[in-house]
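> My questions concern the predicted model and sequence given below.
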Amino acid sequence: MTVQTERPDSRPAEVLKADGGERRAPRRTAAARARTTALAPYLLLFPALAATLLLLGWPLVKNGLLSFQNLNMRQLIQHLTEWNGIDNYAEVLASSEFWRVAVRSVLFTGANVVLIMIFGTLVGLLLARLGSKMRLTLLIGLVLAWAMPPIAGTTVFQWLFAQRFGVVNWVLDKLGFHSMADHNWLGTQFSTFAVVTLLIVWQSIPFVAINLYAATTTIPKELYEAASLDGAGAWTSFTSVTMPFLRPFLLATTFLEVIWVFKAFTQVFAINEGGPDRLTEILPVYAYIEGFGNQHFGMGSAIALLTIVILLALTSYYLRIVLKQEEDEL
């Protein structure tokens, strides 16, 4: 009698089930799957990171190289490269005009951000209180204002505040302020900044309001009911329930608004090109006028990089305050 014996499986025992049934995936495949899972987030981020490096990183590097060159129209036409080291930075930092513009930019940003956050928060809280129809109407108006391109909004404000045929002067004249009939709103530093501030605040309120309204929808209604049972009034409910939930959104939105307002080139330049007498220039406008207007391209590049450094200093200081508040709360 011939006895047949099966050749034992040479693969590891762990690939077989205990009952001899269906085989599991080899350990090598499981390890590869784990590596793929670990790399998945980085693979998904790679296209965005590559596009960011290409569209933002290379222009920044190019701007940095230009800031160390003496590049005027002659060098540009003749394709000459004249390196001058840190001369551009030394000249800019030694200029009192640069520091005046820097201080003006910081004050301008601070005033705008405060107004934007106050009125944006109020409108966001109003959205949470309105009925569905009124809320939808206000949201449509906010979205339309938010979607308007900055240059289009700036053009509308130029028409509104025009000296001879502006709607604002016409309305003031009809209301009895006849001296305002031909008032030049762009004739002084203060009035020009007032118009620009009104424009920027109007364009920024929708972003803050919609964010804050979305944040209010995440607050559990049970907390308000509990506060009401404890005898809390409207102000106490706001400070004890609403504000703790809104604080992270307010801090993040303020951070974004600081960046957005600090680089508000379009509105300031399109309204009056930094006038009158360059008294309303902020750093982005100052860099453009020095670089392209006066054809000192290396100088303009140096001012642009210094603008980035100042903005990074402001935002890092703000982030440090935010992190300190979070640590104190913990």
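Arrived safely, thanks for sending. Numbering: from 1, shown residues only.

> Could you use CA atoms for every contact and neighbour count after this?
OK.

> hey, where'd the helices end up in the stretch 101-250 of the chain?
132-147, 150-160, 167-174, 189-216, 221-229, 234-237, 243-262 (DSSP state H, counting those that start in this stretch).

> tell me which residues in the longest one are buried?
Of the residues in helix 189-216, those with enough neighbours to count as buried (16 or more other C-alpha atoms under 10 Å) are 189, 192-193, 195-197, 199-216.

> Let me know which of the helices of the stretch 101-250 of the chain is the nearest to residue 33.
Closest to residue 33 of these is helix 243-262 (C-alpha to C-alpha; 36.9 Å).

> Next secondary structure after the closest one?
helix 265-272 (DSSP states H and E).

> in that next one, what counts as buried?
Here helix 265-272 shows 265, 267, 268, 269, 271, 272 as buried, counting by 16+ other C-alpha under 10 Å.

> repeat for stretch 56-71
Neighbour count says stretch 56-71 has 60, 63, 64, 66, 67, 68, 69, 70, 71 buried, by 16+ other C-alpha under 10 Å.

> same check, this time on stretch 126-145
Buried residues in stretch 126-145 (16+ other C-alpha under 10 Å): 127, 128, 138, 139, 142, 145.

> now stretch 154-170
So stretch 154-170, judged by 16+ other C-alpha under 10 Å, has buried residues 154, 157, 158, 160, 161, 162, 163, 166, 167, 168, 169, 170.

> Stretch 291-310 too?
291, 295-308, 310.

> Spatially, which two of those are the most separated?
Applying C-alpha to C-alpha across these, the maximum distance is between 295 and 310, 23.5 Å.

> gap between the residue nearest to the spatial centre of the chain and residue 235?
Nearest to the mean C-alpha position of the chain, by C-alpha atoms, centre = their mean, lies residue 256 at 3.7 Å. Look at residue 256 and residue 235: by C-alpha to C-alpha, to the nearest Å, they are 28 Å apart.

> One more to weigh against that first structure:
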Amino acid sequence: MTVHSQGATTSAPQDAPHQSAGRPKAQSPAAGPRPTPPRGGRKQLPSGWLPYLLVLPAVASMALLLLYPLIKNVILSFQDINKIEFIQRKYPFGGFANYTQLIGDSNFWTVVVRSFLFTFANVALIMVIGSLIGILLNRLGKWMRLVLSMALVMAWAMPIVASVQVFYWLFDEQFGVMNWVMRTLGFSGYEQHNWFETGLSTLTIVTLLVVWGSIPFVALNMYAGLTTVGAELYEAARMDGANGWQTFWKVVFPNLKPFFLVTTFLEVIWVFKAFTQVYAMNKGGPDRASEILPVFAYVEGQSQAHYGLAAAISVLTILILLVVMSFYFRLILKQEEEQ
């Protein structure tokens, strides 16, 4: 017993001094129960590995379907393989000869410039017209919006080869609708006029086809983005006296800037590598005057049997797209830093 100065007595626990040294101490309730080891001695995978295991099948499929052909194509671009070597199954190593030949070829640079101009014209028209139709969808009533949306989806779902045949028929030399329209409007010289006489006119028709087939994607996504802009922002702009263009530039565009960046970037990739529309329309003619880079690589490889040179063209096309992607990612990172 212990006597304090105030006279109160307290009793100390009797078993504390005599507690056995070998007896385990009682576990504090705050410590919680100890984890139970897995049965059978099996080891559990760390939780951080689970996401990688889930995406492993997709990564393996992409490596098999995309990475392996890409590596083989890069190897082929350093080989001097033409028709004779292909028949004899000889694969001589040519080093950078294919790339040197392309860099020194004026026709290659003509195709590169044509590809950039073709891409710029298409993407500009697609983004402008698609955005305007998206704004129209946002302003239409329920039933008119449904009709226009169905028309856009039907145009978007039409197979590319079928749409090429329709456009080819519209501009046909003998039975084309456009020649009949021009004659009806009083223009002369459109009796069996050949709309595919030059590379510029051919690419102009292809541009109409590509724009027609790509507008639905931009318009529907634009409409979906506009539904996220609050009505109070339009009301505030209207009270400030903003007109339609000022409302779009000050209200719509800042809120939908990520949409414009992503959509423009996707359209640049899709148009730049457009092959089916150009080749199916006139096979890059006349006299290869409407070829862009994918068609140029295909003609060199399949028609001219310059397989190594065609592989080098495709590799350079990929490098050009990577440069474009680098600018896009810089814009995305800059935008995230500003936020």
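Sure thing, it's come through. Since the structure is predicted, the reported quantities are computational estimates derived from the model, not experimental observations.

> Please state their TM-score.
The TM-score (TM-score structural alignment, normalised by the length of the first structure) is 0.87; 315 aligned residues with a C-alpha RMSD of 2.7 Å.

> on that earlier part again, quick one: which of the buried residues of stretch 291-310 of the first structure is nearest residue 18 of the first structure?
Closest to residue 18 of the first structure, out of all of those and judged by C-alpha to C-alpha, is residue 308, at 64.4 Å.

> Show me what the closest one lines up with in the second structure.
Residue 308 of the first structure maps onto residue 318 in the second structure, with residues paired by TM-score structural alignment.

> tell me which element its match is part of?
Using DSSP H and E, residue 318 of the second structure maps to helix 307-338.

> what's that helix packed up against?
Using 3 or more C-alpha pairs under 8 Å, 6 or more residues apart in numbering; DSSP states H and E, the elements in contact with helix 307-338 of the second structure are helix 68-77, helix 97-103, helix 257-272, helix 293-298.

> what angle do it and helix 257-272 make?
170 degrees (axes from the mean of the first three to the mean of the last three C-alpha atoms, to 10 degrees).

> Which helix or strand contains the aligned residue in the second structure for residue 52 of the first structure?
In the second structure, the residue matched to residue 52 of the first structure (TM-score structural alignment) is residue 62. In the assignment (DSSP H and E), residue 62 of the second structure maps to helix 50-62.

> average offset between that helix and the first structure?
Here the mean offset of helix 50-62 of the second structure against the first structure after fitting is 2.2 Å, by mean C-alpha distance after the TM-score superposition for the first structure.

> now the angle from that helix to helix 68-77?
50 degrees.

> what helices or strands is helix 50-62 of the second structure leaning on?
Short answer (3+ C-alpha pairs under 8 Å, 6+ apart): helix 50-62 of the second structure packs on no helix or strand.

> Of all the residues in it, which ones are buried?
So, applying 16+ other C-alpha under 10 Å, helix 50-62 of the second structure has no buried residues.

> What lines up with residue 50 of the second structure in the first structure?
Using TM-score structural alignment, the partner of residue 50 of the second structure in the first structure is residue 40.

> How about residue 203 of the second structure?
So, by TM-score structural alignment, residue 203 of the second structure is matched to residue 193.

> Would you agree that match is in contact with residue 279?
No: look at residue 193 of the first structure against residue 279 with C-alpha atoms under 8 Å: they stay out of range, at 9.5 Å.

> any idea how far residue 185 of the second structure is from residue 175 of the second structure?
Taken as C-alpha to C-alpha, the span from residue 175 of the second structure to residue 185 of the second structure is 17 Å.

> contacting residues for residue 322 of the first structure?
By C-alpha atoms under 8 Å, 6 or more residues apart in numbering, the contact set of residue 322 of the first structure is residue 251.

> how near is it to residue 281 of the first structure?
30 Å.

> cool, and residue 218 of the first structure?
41 Å.

> of the two, who's got more company?
residue 281 (26 against 10; other C-alpha atoms under 10 Å).

> contacting residues for the more buried one?
101, 105, 268, 269, 273, 274, 275.

> Turn these into CSV, columns for distance to residue 317 of the first structure.
Converted to CSV, the contacts of residue 281 of the first structure look like this (distance: C-alpha to C-alpha, whole Å):
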residue, distance to residue 317 of the first structure
101, 20
105, 16
268, 25
269, 28
273, 30
274, 28
275, 31
